[in-house]
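1. sequence unavailable; structure follows:
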């Protein structure tokens, strides 16, 4: 269970292709307001993506990052699952 200075993000991956996609090598990172990287944590409810996602299916993954309250105003999540595909960046307030 996460307590204190951490945030859990649940992300949904939707496979819009005609073939199964492997999420075993997916990487999710976070940067806090000042641009510094947030440390990831395997504490509950952490449950990263794993395995294949069938065509048309979705998979949820939960990623936990350590960050203080003052670092949550502008958080950037970066998501990669395949080096040949574009990187996805999500920005927002996680206060």
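-> Here it is on my side, so go on. Since the model is a prediction, treat every value here as computed from it, not as a measurement. Numbers count the residues shown, from 1 in each chain.
2. okay, CA-based contacts and neighbour counts for the rest of this
-> OK.
3. can you give me the end-to-end span of stretch 70-80?
-> The straight-line separation of the ends of stretch 70-80 (Cα to Cα, to the nearest Å) is 27 Å.
4. buried set for that stretch?
-> Applying a neighbour-count criterion of 16 or more other Cα atoms under 10 Å, one finds 71, 72, 74, 75, 76, 77, 79, 80 buried in stretch 70-80.
5. ditto for stretch 31-46
-> 31, 32, 33, 37, 38, 40, 41, 45, 46.
6. the residue minimising distance to the centre of the chain sits in which helix or strand?
-> When Cα atoms, centre = their mean is applied to the chain, the residue found nearest the centroid is residue 28 (4.1 Å). Residue 28 is part of strand 27-31 when elements are defined by DSSP states H and E.
7. hmm, back to that, so which of the buried residues of stretch 70-80 belong to helices?
-> Within those, no residue falls in helices by DSSP state H.
8. can you name the helix or strand that the residue sitting furthest away from the middle of the chain falls in?
-> Distance from the centre of the chain peaks at residue 18, with 23.7 Å (Cα atoms, centre = their mean). Using DSSP H and E, residue 18 maps to neither a helix nor a strand.
9. let's bring in a second one:
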């Protein structure tokens, strides 16, 4: 009778230990599943990813590559600018000049335009070569004041766009209007982007009274 009881006790004890062991194994497996990915996951940098860093630079932070930064207001090069009223070389056999300045009142007729005091002038480009010259990508801009504030080009009054091409041995004119406050006309900078890859032509001086 005693032997049988001891056998039963030993059997029950073995079952209990097996159960405890199984519970322990399950607990270890669950712990590995829950905590292992957290331990091996990469830690995020406090400054953000490379993509976020690039976006921050685009939004206005300094860039380590100056050539990648846009030209800021007040930094248009003027070393090679010629006085307003002079003839400037544009390319071999091609020259430009600005003249015929007038003070006008522009009207807001196109999106983005603001009516007000403006200046109107004529730009003349001469082609002395024996082949036509393209003006399809030519762009004229005006800046005013010591900080070179960009001026808005206007569609009126009396605007005449430059043609897309200058015939060989000919000259063409364009009449342009830009909004420039009357108090800021003592220092004008007029630039001509003739063609991609060519130097910018600049005229600088006071608005001719």
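-> Arrived safely, thanks for sending. It should be emphasised that the depicted structure is a prediction, and the values quoted were computed from it without experimental measurement.
10. TM-score for these two?
-> Once superposed, the chains reach a TM-score of 0.89 (TM-score structural alignment, normalised by the length of the first structure), with 94 aligned residues with a Cα RMSD of 1.4 Å.
11. hang on, the earlier thing: quick check: the farthest pair among the buried residues of stretch 31-46 of the first structure?
-> Maximum pairwise distance among the buried residues of stretch 31-46 of the first structure (Cα to Cα): 23.1 Å, between 33 and 45.
12. which residues does residue 116 of the second structure contact?
-> 105, 106, 107, 179, 181 (Cα atoms under 8 Å, 6 or more residues apart in numbering).
13. brain fart, residue 18 of the first structure
-> Residue 18 of the first structure touches 55, 56, counting by Cα under 8 Å, 6+ apart.
14. counterpart of it in the second structure?
-> Using TM-score structural alignment as the criterion, residue 18 of the first structure maps onto residue 130 of the second structure.
15. got the residue ranges for the strands in the second structure?
-> Along the second structure, the stretches classed as strands by DSSP state E are 82-83, 87-91, 94-106, 116-127, 133-134, 139-144, 149-150, 152-154, 165-166, 171-179, 188-193, 201-205.
16. so which of those strands gets nearest residue 54 of the second structure?
-> The stretch from the strands of the second structure with the least distance to residue 54 of the second structure (Cα to Cα) is strand 149-150; that distance is 27.2 Å.
17. just give me the mean distance for that closest one relative to the first structure.
-> In the superposition against the first structure, strand 149-150 of the second structure averages 0.5 Å from its aligned positions (mean Cα distance after the TM-score superposition for the first structure).
18. what does the strand holding residue 28 of the first structure correspond to over in the second structure?
-> Aligned using TM-score structural alignment, strand 27-31 of the first structure spans residues 139-143 in the second structure.
19. and the matching stretch, how far out from the chain's middle?
-> With Cα atoms, centre = their mean, to the nearest Å as the basis, stretch 139-143 of the second structure stands 18 Å off its chain's centre.
20. show residues contacting that stretch.
-> With Cα under 8 Å, 6+ apart as the test, stretch 139-143 of the second structure has contacts from 149-153, 178, 188-194.
21. same thing with stretch 5-15 of the first structure?
-> Contacts of stretch 5-15 of the first structure (Cα under 8 Å, 6+ apart): 2, 21, 45-46, 53-69, 94.
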